[in-house]
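Undergrad: one predicted model, sequence on top.
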Amino acid sequence: MEYREEEYLMISGIQHFKFCRRQWALIHIEQQWAENVHTVVGELMHKKAHDPDLTEKRKDVLITRALPVSSRMLGISGECDVVEFHKKDEGVKLHGHRGFYEIYPIEYKKGKPKESEEDILQLVAQSMCLEEMFSATISEGALFYGETRRRETVKITEELKHQVEDMVKEMHQYYERRYTPRVKYGKHCNACSLKEICMPKIGKMSSVKCYINQALEDI
């Protein structure tokens, strides 16, 4: 199955979906958004990485920024923060450049490496788009974190690709139904910029009346 361009979902949504399906739906289906310190820091980091005029070449490495990517098979599109093309004996041909190049995507993130996989899966999705666009195989990429100031190597495995495929399929199903799932309140809710919009604690109440009574008791 191939998706039409008007059906494409945002690659960045994979990170939201993995973190919290309700957060993803609020942002990508209901078009709701709110800033907090975490989102602002993240945006500042990406402003530097997402400058399409900062294409450069360092010896045998061609570096591009804000590279648009998409996949008809997955039905997703977006931009890669940085993609390095390393000159190798085997790889892909690039217009206007001699030789062959190996593709190496790099995603910029604030903070430090997470225990969860949302950043990894977003990078894998970008790699899958690049593989489809260039008819290439990408075995490795990297995540660059603002707090540690170094790259974390990510192996692009078949298992991770299958996770992305399953997740994107579920995202399309939710989007087609315009379905916003309920949420289970947890510690991760405290760091979410949509906490006041989502009101996750409502899901723990047996009724709206219980929620109002609890709110009055907290005053």
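TA: Structure received.
Undergrad: rest of the way, CA atoms for contacts and neighbours
TA: Fine.
Undergrad: can you list contacts of the stretch of helix or strand residue 152 belongs to?
TA: Under the criterion of DSSP states H and E, residue 152 resides in strand 150-155. Applying Cα atoms under 8 Å, 6 or more residues apart in numbering, the external contacts of strand 150-155 come out as 113, 120, 139-145.
Undergrad: take the one below as the second:
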Amino acid sequence: MSNDTQTIMLSALQHYAYCPRQFALIHVEQAWSDNRFTAEGNILHERVDSGAAEQRKGTRYERSVMLKSQRYGLTGKMDLLEIEQSDPLKYLPVEYKRGKPKIEDWDRVQVCAQALCIEEMRETNVTEGAIWYWEVRRRENVQIDEALRATTMAAIEAAHAILASGKTPPPTDKAKRCRACSLVDLCEPDLFRRDHSNAYVEEIFSGIDKEFID
């Protein structure tokens, strides 16, 4: 990443993975609205972040750890970093979420991005992380494998491209996601999907451009 590239918050990558339009509304248009899910998530993170560092059975637990990556243009705070006191030290990022495990990689992308930051900052290799889901009181292991790394780096690149363009993409075609989004009233996805005027105008101008080129 070049020095003039905007820095992306680690949590913003989860926004992008969930819906690029949600990412742009929050991080380009600076729009935000809480709902029950986001409010509960805020309370959960306040509880997690308030704990002090501690050592138990050969593992150190550090909370509210600040991370950054110049290579990928990332910054942010992780909930918990577990450091196994082995040789070499083993680092495991842990993210807390209010919901439950998902098939999609939305949450795992955020953990993988944390791993990329740790690798750069600590000059190490991170092979796994974890997500603790409050709703089901269960911890899910995350393998930081090549497939997840590729997905995460693609999300980082695409998110940077949106910030650089300053343009907000159209809503996701996964309408079910919109119902759980706190920005649904600001986004107005149903209205956007019914309004085909933008596509019509683009088609007209595309035809004009083609005519002049020909």
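TA: Noted; the coordinates are in hand. These numbers come from a predicted model, not from an experiment.
Undergrad: tell me the one of the contacts of strand 150-155 of structure 1 nearest residue 61 of structure 1?
TA: Lowest distance from residue 61 of structure 1 to the contacts of strand 150-155 of structure 1 (Cα to Cα) belongs to residue 141, with 14.4 Å.
Undergrad: now do the contacts for the closest one.
TA: So residue 141 of structure 1 contacts 104-106, 123, 127, 153-156 (Cα under 8 Å, 6+ apart).
Undergrad: how far out from the middle of the chain is the longest helix along structure 2?
TA: Counting by DSSP state H, the longest helix found in structure 2 is helix 146-165. Between the centre of helix 146-165 of structure 2 and the centre of its chain there are 10 Å (Cα atoms, centre = their mean, to the nearest Å).
Undergrad: circling back: for PyMOL, what selects the buried ones among the contacts of strand 150-155 of structure 1?
TA: To isolate the buried subset of the contacts of strand 150-155 of structure 1 in PyMOL, counting by 16 or more other Cα atoms under 10 Å, use the following:
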select buried, resi 113+120+140+141+142+143+144+145
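Undergrad: among the contacts of strand 150-155 of structure 1, which are located in helices?
TA: Here DSSP H is the test, and those give residue 120 as lying in helices.
Undergrad: looking at the contacts of strand 150-155 of structure 1, spot the one nearest residue 187 of structure 1.
TA: residue 113 (17.9 Å).
Undergrad: spatially nearest residue to the closest one (excluding sequence neighbours)?
TA: residue 145 (6.8 Å; Cα to Cα, 6 or more residues apart in numbering).
Undergrad: show me where structure 1 has its helices.
TA: In structure 1, the segments counted as helices under DSSP H are 13-19, 21-28, 37-49, 118-134, 158-177, 195-198, 208-218.
Undergrad: switch those helices over to a markdown table; also include distance to residue 90 of structure 1.
TA: Formatted as a markdown table, the helices of structure 1 follow (distance: least, Cα to Cα, whole Å):
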| stretch | distance to residue 90 of structure 1 |
| --- | --- |
| helix 13-19 | 31 |
| helix 21-28 | 39 |
| helix 37-49 | 28 |
| helix 118-134 | 13 |
| helix 158-177 | 21 |
| helix 195-198 | 49 |
| helix 208-218 | 62 |
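Undergrad: wait, which of the ones you listed is closest to residue 6 of structure 1?
TA: helix 158-177 (12.2 Å).
Undergrad: on average, how far is the closest one from the matching bit in structure 2?
TA: Following the fit onto structure 2, the mean deviation recorded for helix 158-177 of structure 1 is 1.0 Å by mean Cα distance after the TM-score superposition for structure 1.
Undergrad: now that helix: buried residues?
TA: Using 16+ other Cα under 10 Å as the test for burial, helix 158-177 of structure 1 gives 160-161, 164-165, 167-168, 171-172, 174-175.
Undergrad: ok, stretch 170-180 of structure 2 next?
TA: Within stretch 170-180 of structure 2, the residues scored as buried using 16+ other Cα under 10 Å are 171-172, 178.
Undergrad: could I get those in a markdown table, plus columns for distance to residue 22 of structure 2?
TA: Formatted as a markdown table, these follow (distance: Cα to Cα, whole Å):
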| residue | distance to residue 22 of structure 2 |
| --- | --- |
| 171 | 8 |
| 172 | 9 |
| 178 | 9 |
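Undergrad: of all the helices of structure 1, which one is nearest residue 75 of structure 1?
TA: helix 158-177 (8.0 Å).
Undergrad: against residue 214 of structure 1, how distant is residue 103 of structure 1?
TA: 54 Å (Cα to Cα, to the nearest Å).
Undergrad: which residues of structure 1 does stretch 61-68 of structure 2 align to?
TA: Counting by TM-score structural alignment, stretch 61-68 of structure 2 pairs with residues 63-70 of structure 1.
Undergrad: nearest residue to the middle of structure 1?
TA: Closest to where the C-alpha atoms of structure 1 average out (Cα atoms, centre = their mean) is residue 12, at 3.2 Å.
Undergrad: follow-up on the earlier one: the residue nearest to residue 113 of structure 1 -> structure 2?
TA: Matched by TM-score structural alignment, residue 145 of structure 1 corresponds to residue 133 in structure 2.
Undergrad: so who does its match touch?
TA: Contact analysis of residue 133 of structure 2 by Cα under 8 Å, 6+ apart lists 96-101, 139-140.
Undergrad: measure stretch 133-141 of structure 1 end to end?
TA: 16 Å.
Undergrad: I meant stretch 164-180 of structure 2, not that one.
TA: 28 Å.
Undergrad: repeat that for stretch 154-163 of structure 1.
TA: Across stretch 154-163 of structure 1, first to last residue, Cα to Cα, it's 15 Å.
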